[in-house]
Structures are given as structure tokens and as C-alpha cells.
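K.L.:
can't give you the sequence, but here's the structure:
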């Protein structure tokens, strides 16, 4: 009889908990949904600005710090330095995704959220203040601060995704999470626009003669302020949202399912839904199976493998394209040779090219995903994206020598922009959305962090691998300081093959459209089984 009473009590608490969570799932879109999108999205705006603005200024860094006196050629970063400057933030991001993803499940989403933002603000400023008595020490200081900047950015991935998912209703959850991630496109655009404005101001104030006329005068001393201002600007949007982040309540799902505090979950829900919710019975029992246990691997191992591998493969291609746009544009003749421009002119033209790609391909792709993700589903969008990324990369690679002719380079840029469109109306958005929807609440942030870290491993492979692959395409122009690479054309073939593999790994993850988080993660099913076995 006592056992029956205990089981009855457990089921009553479970019914109350389900009732509370179903109110979140069925809630109409309200102001708090939009506030959560803006607050979380501004973090991603900052993330993408900080990660991608470095690609705009690397050539300027080379001209400032590595010009050889008496040489008629512009200075450039040595290969090892270029790899470090471009990739160190990605290494920090990988570490931050794993650490803060785990911490978000242990301490709660809100308690950790402000720490990541403080790291981003502080390290953005410090990156611009990088100091030293020699080029080597300046670059070392820059890399140190960008690693910790990346560490903070890494924490923003699992926490922003988890918070948005756990606040959302099931009807529009995909659009809300994708909207947060779509702010990445505006961050990339902002990087280009800020660089255009800053370089234009300094060009007007300190105009330099073309490099071919005056090698020393083409890089004015004030150019050293330019890259510092660009990097430090990343602190502004992060600082503006700090107060709002601190005022957000803990997500009711974390409080109810992980912290096991039903009354606090009701209080948090009452704040965001503007409803009167009566206090519930307490259930302090915790589920027993752990991360990477046999039970976890049986239920979710395939899903974690699929989400991690799709993100890894996508980021190899995506970051290869994004971080080295300037090299691709130079290779096809869309950007003039460095020796024909001053340092500030070159920076201006690189920023202009990135801004056009962001406007024409990157941002539209993100927002088409937002509109369609809850209509056609996550997997359909991911499969469409991987398929067309493959098609357009092959279309660039096969007739590559046709595209690099000066009269055809506009066509190359159009095709190149389409690969960005289908990356963002495709796996770049869905790999962010899916991992936060398919795992139990007590592992949700950790598993998203693991999947995201796999993506950043792909980004590191892409950043370092592409730098190697694209070197010395023309033996007559070989730079003895660079290793012989496989060439731009073959690099595009490799990226196309990677997209094909990503297409097939997509089939390992389940479709979550229109389903509650508890239904996708089988959370209630797991807990009922455990409670039955206890009784």
C-alpha cells in the first residue's frame, strides 16, 4: 500500500510538472520571446564580429609589422603567425564551448551567462591594446587575448541556444533559436561596415601615396590605430546587453527538470508569461543515468555523433571560405595586387568585398532559414544546404581557370556568394538549432557544447588547412617562406567532398519540428521508467 501511495505521489508530481512545461510549449509569442531573441542574439552579433573581423586586418598587420626595409613588396604575416592570429580565437572558442556547456548544466544557464559576456568585453578591449617592443611580442600578446576572447565566445554558443530553446514554445522554437543565430550575419556585416568607416576616416586624414610610388609612405604610422579600433569595437554591443542578461530569470525548464525546484520554476514562468501560477508539489528525486553512460549512449549516442560530425564538416568548409575571403578574391583578380594599393586602400577594398558577400549571400540565407525552419523542418533545410554547397563548389572548382580570368571574376563572386547563401539556409543554422532540442535538460548545454566544439575543431582544420592548401598556386609566384599547397582549385574540390559527407551524416539526427523538448529528449519516458523501477 505504501508503494502504491509513493507511486501515486510521484505520478501526481510528474503530471504537475508536465502541466507547467506544457504551458511553455503552448504559450503564444509574447514580448519576452522577442526580448530573449534580442538579448541572446546580441551575444551572437558580438561573437561573429569578434571572430571574423580578424580576417579583415591580417593583411594590414603584415604591412605594419613585417615590412622588410628596402623591399618593394608589401609586408605580410609569416605563415606561422598568420595561422596563429587567424586560428587562436577558434582554439579558445572550442575550449569555452566544452567548459561553459558543462558549467551551464551544473550551475544553471543564467549564473554562467554574465561571465561569458564579461570575458568578451574585457578581451575585445585588451586585443586592441596588444603591446610589445617587437612584432613578435605584439602578435604574441594579440594571440593571448584573442584566445581568451574566444573562450568567452565559446560559452555563448551553448548558453544562448539553451536559454532560447527552454524559453520557447514548440510551434515557433526553431525560428526563435535560428533568429538568435542569424544575428551572426549582422555581426559579419557590422565588421565590414565598421572597417569601411574607420579606414575611410583614416584615408581622408592621412592619405598615402600608392605603394609602388612610396613603399614606406603607403603604410602611414596612424594605420596602427586602425586595426586596434576595429578589434576594440567588439566590446560595444556586448557591454550594451550585460544588464539585460543579468535581469533574465533562470529558465523554468532548468529549474524544474535539473534543479528540481517546482515552486521556483512556477515563479520564473509567472514572470515571463505574466500569469498567476499556483505553487506545485516538490519532487527532489534526480534521474540517475549520466552523460556517456550505457543508457545515454543507447538513447542519444547516435544523435550526438550526428550533430557533432555535421557541425565539424560544415565548419571546415564555412570557416575556410570566411576567414580567407581576401585570399580567394585576390586569387580570382577581384582585388588588385597589394603592391598597387596603400595599406588603407587595401583594407578598404577587403572590407567592401566582405560587406557585399554578407549582404548578398550570408544574411539572406540566415533569414530564409528563420522563415522556413518550422514549416519544412530542420533536416530538410540541412540536406538542401549541404547539397547546393556541393553543387556550387564543384561549379567553381571544375572550370576554375575560366573563373579566374579578369572578365569572368564577377561570375565567380556570384557563385561564391551562393555557397554562403546555402550554408546559412542550410547546415550553418541547423547545426546550431538541432543539438539543443534533442538531449535531456540536464545534458542539454553540455551536449550542445560538445557538438559546437566539434564544429570549432572543423573551423581550426579549415583555417589552418586552407592556409596551407591555397599557397603557391602559381609556381612562378611562389614565396619560399610558404609551403607548397595543393592550390585553390583542389581546395574547392576537397570542400565539396566534405559537404557530401556532411549530407549523409545528417540522417543520424532526428527531426524535431513541432515536438516539445521533453518529447524529443524522451525525458519523461526516462524518468517514469526510473521511478517505476524504484517503486
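P.N.:
Yep, that arrived. Values in this document were obtained by computation on a predicted structure and should not be read as measured data. Numbers count the residues shown, from 1 in each chain.
K.L.:
can we go C-alpha only for contacts and neighbour counts from here?
P.N.:
Will do.
K.L.:
for residue 138, see how far away residue 85 is.
P.N.:
Relative to residue 138, residue 85 is positioned 11 Å away (C-alpha to C-alpha, to the nearest Å).
K.L.:
what does residue 370 give?
P.N.:
From residue 370 to residue 138 the distance is 41 Å (C-alpha to C-alpha).
K.L.:
over to residue 409?
P.N.:
To residue 138, residue 409 is 36 Å away according to C-alpha to C-alpha.
K.L.:
and if you look at residue 293?
P.N.:
Relative to residue 138, and taking C-alpha to C-alpha, residue 293 is found at 46 Å.
K.L.:
neighbour count: the two, which is higher?
P.N.:
Set residue 293 next to residue 138 and count neighbours by other C-alpha atoms under 10 Å: residue 138 wins out with 17 against 12.
K.L.:
mind listing what residue 253 touches?
P.N.:
Contacts for residue 253 were tallied using C-alpha atoms under 8 Å, 6 or more residues apart in numbering; they are 21, 166, 265, 441.
K.L.:
below is structure B, check it against A:
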């Protein structure tokens, strides 16, 4: 039987949508804007780095970084993000969401600037310092995942909670979009200022010395939006659910939320004391009780996020290689270094504008109407369908008249990733776990996702540098090729559909109802589990 809810928490659950909700979305969302900008901007710069620093190593393939260097530059931030998600997720439950929130932002600002200032006396030296700073940049980004999701879930009312958390995550789409737009602006400016011939015409002159500024400016720009939101993050009060249920300070929770909601609230210290004395709701993360209550839920959130990110980060970080393989982006020899950045940025911007950003906001619009489960299943299903539709008749799409069709189909995979599991895997872990473990469990789920991103990044790196079985060019090394990698990603998306049945539907329920924190001792929390029909 459910206990009577604390007044301060009930007030948050039933509160009408107010200005503070939108303020919280913007403050938390700007962190995600920066996260996406910093993580995905590197894909705009890797070919330029190859031209600048490794021109002499492989003059027949301009813009190609050595495989080990490219994997490090692309993947090191993801490794840092995974570590940051685990560390800051745990710290957010121990020290409070707000106290840790500013630290992640400081790391992001500092390391964004430092990445653009990477130095060294040799190409290896520059790449080593770039990787060092991008690891710590990723570490700060990692902290933003569990903290932003938890803060937004604990601030929101239960009627529109999914839309608010999804709106924070949707800022990731704008980060990807702005990274492309900013790269277009910078590359266009340099291309007009420093005219250079194509690589085919004059290899040595095709990369002007000033091109070294381009990647540095693009990476450093990511510090600006993060720095602008630092003051407002520090002004946010700690969430009432952490203050009351974890810190056990009912008076402070009531005072903080009374200012936010503009209502009088009773601290109800005696009621809080009775709630927190209940041993049934004091189990730890590694206890049998947690395994019994939430073990399958954690398996569901980690596995689906892991599988989703294999596909999602493969698509995002290496879309330039896919578009080059089908001929949508011209061959590197036909362009100079600056114009190549422009063409890659143009492709990323079009994909983000037409499919990535709309997908996020479709989730925001429908998540509290049709629920998390339906959106996640639908997303995985259509990603599977479109991956196979691209891969099976792959030779058809490589023909010049059909290339636009390939891009359209490929765009749909981005749309249904974002109007699907890329958003819901972020939302659900912030809703279904107890307050004292919420940030930690979200961090674990997100870290599983980044483990998938690392698998996707390194796996697709190998695939993108291998020949397609349908190609016969002896200049390509042997390997599985773009076509077979798309088939593998389709199978991974299908597995994501299967594991989605482990994830409960949180729609319309309070956080305490979902986690069982307001249940009497000995009573199971009533959380609906999905089971695979036999």
C-alpha cells in the first residue's frame, strides 16, 4: 500500500508547467548542446588533421590519418565520457546534484579551449596533447549525462516529465547542427581568404599553412556555450528529492521549492523521519534487494543504450566515410584541404537539419502521449528496416542516379534513432531508480552506452578503411566493407528491440511510485514490466 507522499514532492508532481521548468531545460540543455558539439565536431576535423600532419605518410590518400591515430583522436573523448559518467554519477548521489554540476562545466570549458591549443614539435606530439585534453573534455561531458537527466526528472511534474527530460537531451541535436554550421562559416572564410588549388592539381599547395587554424577554432568554439551557463547552474537550488530523501533535510527542501513554486509548503519533518527509517527502502546498489527490485530494469537500460550507441555513434562519427564511399562527397584529390572541410560540414549540417533535430523534437512532442516503450520499439524497428534496406541492395545505391536516395534513406535512420531509443534510453534511467541511487544508475546506463559508442567508433573505423566486396579496386585493403557493416548494425538494432522488453513504462507515474520509495515495508513496488510473448 502506498504511503502518503511528502507535500513538497507532491507539489512538484502536480505543478503546472511554469517558467522555472523552461529555465531548467535551457540551463541543463546548454550542457548537452556543448556535449554534442564537442563530441561530434572532431569528425569534421579528422581529414584536415590528416592533410596537415600526415601528408607525407600517405600522399596517395590525402586526408587519411593512420588508423591508430584516427582511432585515438576519435575515441579518446568517448573513453573519457564513459569514465566521467561512472564517476560523476556516483558523486552526484553522494554530494548532491548541484555541487557536482558546476565542476563538470569547468572541465568542459577548460578542455575545449585546451584542445584547440594542442601543441607539439611533431605530428605525434600534437596528436598526443590533443588526445590528452579530449580525454578530460570527455570526462566532464560524461558527468553532464547523469546530472542533467536526474536534475530535470526531479524538478519536473509527472504529467510532462518525459517531455522535459527529452527536451534537455534534444539540445544535443542543436549541438550537432551548430558544429556543422560553424565549420561551414569558418571553412568558407578561409577558402575565400586563402585560395588553394585542388590536391590533384598541386598536392603541396592544396593545404595552406593557415588551415591549421581551422580545426583549432572549431574545437575551441565549444567552450562558449558552456561558459555562458555556468552562473545560472550555480544559481539553481538543489533538487527537493535529493535534499529530502537523500540528505534528509525536509526544511531546506520545502524552503527551496517554495521559492521555485511560489507556494507555502510544510516541511513535514516528522513524516520524512518515518519514511527514512524504513529499512526496506535503504538497500544499496550491490544488495540482493536492489537486484530483486531493479536488477532487470538496470539490465534493460544498460543493454539497450549499449546497443543503440554502437549504431548511433558509428553513423555520426563516420558519416563522411559513408558519403565518400557512395560518391556524395567528392574524392579527396578533387578538393583542397579547406574545401574538404566545407563539404563534410555541409553533409553533416543537412543530415542534422533534416532528420536529427526533427527526430529529437518528435520525441519531446509524443513521449508523454504514446509512452517511452512504444517510441523505443518503433525507433529500433525502423532503424533495423532502413539499415537492411541500405545494405542488402548496396550496389544499387552506389550508382550515381541513386545516391540521393541513399542519403534520404540514411537520414531516416538518424530520424528514428532520435525519435526513438537515442532519446528514451536517456529518459528512462532518470525515472525508475530510487533517489539515492538515481544518478549512479543513470551513470552506469550511460556508461554502457559509451562502451557501445567505443565499439561502434573503432569497429566502423576498421570497416570504413576496408574495401566493399562489390568493389574491385586493388588499391583498397581487404576487409568487411561498408555494406557488411550496415548489415551488422541492422542486427544490433534488432537486438535492441528484444532488450527493450526489460524496460518498464514510467509514463504518468511519480518517481517515488516507480522506485517503490513510497511503499509500505514488505510491499513490492508496482512497476509494469514488459515480457516477450511466447
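P.N.:
Done, it's in. Predicted model, so just to flag it, every value in this text is computed and none were measured.
K.L.:
circling back: with distance to residue 517 of structure 1, neighbour count and secondary structure as extra columns, can I get the contacts of residue 253 of structure 1 in CSV?
P.N.:
Output for these, formatted as CSV (distance: C-alpha to C-alpha, whole Å; neighbours: other C-alpha atoms under 10 Å; DSSP: H, G, I helix; E, B strand; the rest coil):
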residue, distance to residue 517 of structure 1, neighbour count, secondary structure
21, 10, 23, helix
166, 8, 25, helix
265, 16, 27, helix
441, 8, 24, helix
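K.L.:
between these, which is nearest residue 100 of structure 1?
P.N.:
Set against residue 100 of structure 1, the nearest of the contacts of residue 253 of structure 1 by C-alpha to C-alpha is residue 441 (15.1 Å).
K.L.:
corresponding residue for that closest one in structure 2?
P.N.:
In structure 2, the residue matched to residue 441 of structure 1 (TM-score structural alignment) is residue 435.
K.L.:
again, but for residue 505 of structure 1
P.N.:
Alignment note: residue 505 of structure 1 maps to residue 499 in structure 2; criterion TM-score structural alignment.
K.L.:
element containing its match, please.
P.N.:
Using DSSP states H and E, residue 499 of structure 2 falls within helix 481-499.
K.L.:
which other residues reach that helix?
P.N.:
With C-alpha under 8 Å, 6+ apart as the criterion, helix 481-499 of structure 2 contacts 300, 303-304, 307-308, 310-311, 322, 325, 376-377, 380-381, 383-388, 390-392, 394, 460, 463-469, 532.
K.L.:
is there a quick PyMOL command that grabs whichever of those are buried?
P.N.:
The following PyMOL line selects those of those that are buried, judged by 16 or more other C-alpha atoms under 10 Å:
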select buried, resi 300+303+304+307+308+310+311+322+325+376+377+380+381+383+384+385+386+387+388+390+391+394+460+463+464+465+466+467+468
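K.L.:
please enumerate the helices of the stretch 301-450 of structure 2.
P.N.:
According to DSSP state H, counting those that start in this stretch, the stretch 301-450 of structure 2 carries its helices in the segments 319-326, 337-351, 357-370, 372-391, 394-397, 403-418, 421-427, 435-464.
K.L.:
onto which residues of structure 2 does stretch 78-93 of structure 1 map?
P.N.:
Aligned by TM-score structural alignment, stretch 78-93 of structure 1 falls on residues 66-81 of structure 2.
K.L.:
stretch 179-186 of structure 1 too?
P.N.:
Mapped onto structure 2 using TM-score structural alignment, stretch 179-186 of structure 1 covers residues 167-174.
K.L.:
centre of the chain to that stretch, how far?
P.N.:
9 Å (C-alpha atoms, centre = their mean, to the nearest Å).
K.L.:
so stretch 107-121 of structure 1 matches what in structure 2?
P.N.:
The aligned range for stretch 107-121 of structure 1 is 95-109, by TM-score structural alignment.
K.L.:
and the helices in the stretch 101-250 of structure 1?
P.N.:
Assignment of helices within the stretch 101-250 of structure 1 using DSSP H, counting those that start in this stretch yields the ranges 109-128, 135-167, 173-205, 223-232, 235-240, 242-247.
K.L.:
which other helices and strands does the fourth one contact?
P.N.:
So that's helix 223-232 of structure 1. helix 31-65, helix 109-128, helix 173-205 (3 or more C-alpha pairs under 8 Å, 6 or more residues apart in numbering; DSSP states H and E).
K.L.:
the second one against structure 2, how far on average?
P.N.:
Comparing helix 109-128 of structure 1 with its match in structure 2 after superposition yields a mean distance of 0.2 Å (mean C-alpha distance after the TM-score superposition for structure 1).
K.L.:
report the angle between the helix or strand containing residue 98 of structure 1 and helix 135-167.
P.N.:
Assigned by DSSP H and E, residue 98 of structure 1 belongs to helix 79-107. Compare the direction of helix 79-107 of structure 1 with that of helix 135-167 by axes from the mean of the first three to the mean of the last three C-alpha atoms, to 10 degrees and you get 30 degrees.
K.L.:
what residues does stretch 362-372 of structure 2 touch?
P.N.:
159-164, 166-167, 170, 375, 418-420, 423-424, 428, 505-508.
K.L.:
could I have the buried ones of those as ChimeraX selection syntax?
P.N.:
Burial among the contacts of stretch 362-372 of structure 2 is assessed by 16+ other C-alpha under 10 Å; the matching ChimeraX selection reads:
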select :159,160,161,162,163,164,166,167,170,375,418,419,420,423,424,428,505,506,507,508
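K.L.:
distance from the helix or strand following the helix holding residue 499 of structure 2 to structure 1 after superposition?
P.N.:
Sequence-wise, the next helix or strand downstream of helix 481-499 of structure 2 (DSSP H and E) is helix 511-515. Its aligned residues in structure 1 lie a mean 0.5 Å from helix 511-515 of structure 2 after superposition (mean C-alpha distance after the TM-score superposition for structure 1).
K.L.:
which bit of structure 2 covers stretch 392-410 of structure 1?
P.N.:
Under TM-score structural alignment, the match for stretch 392-410 of structure 1 in structure 2 covers residues 386-404.
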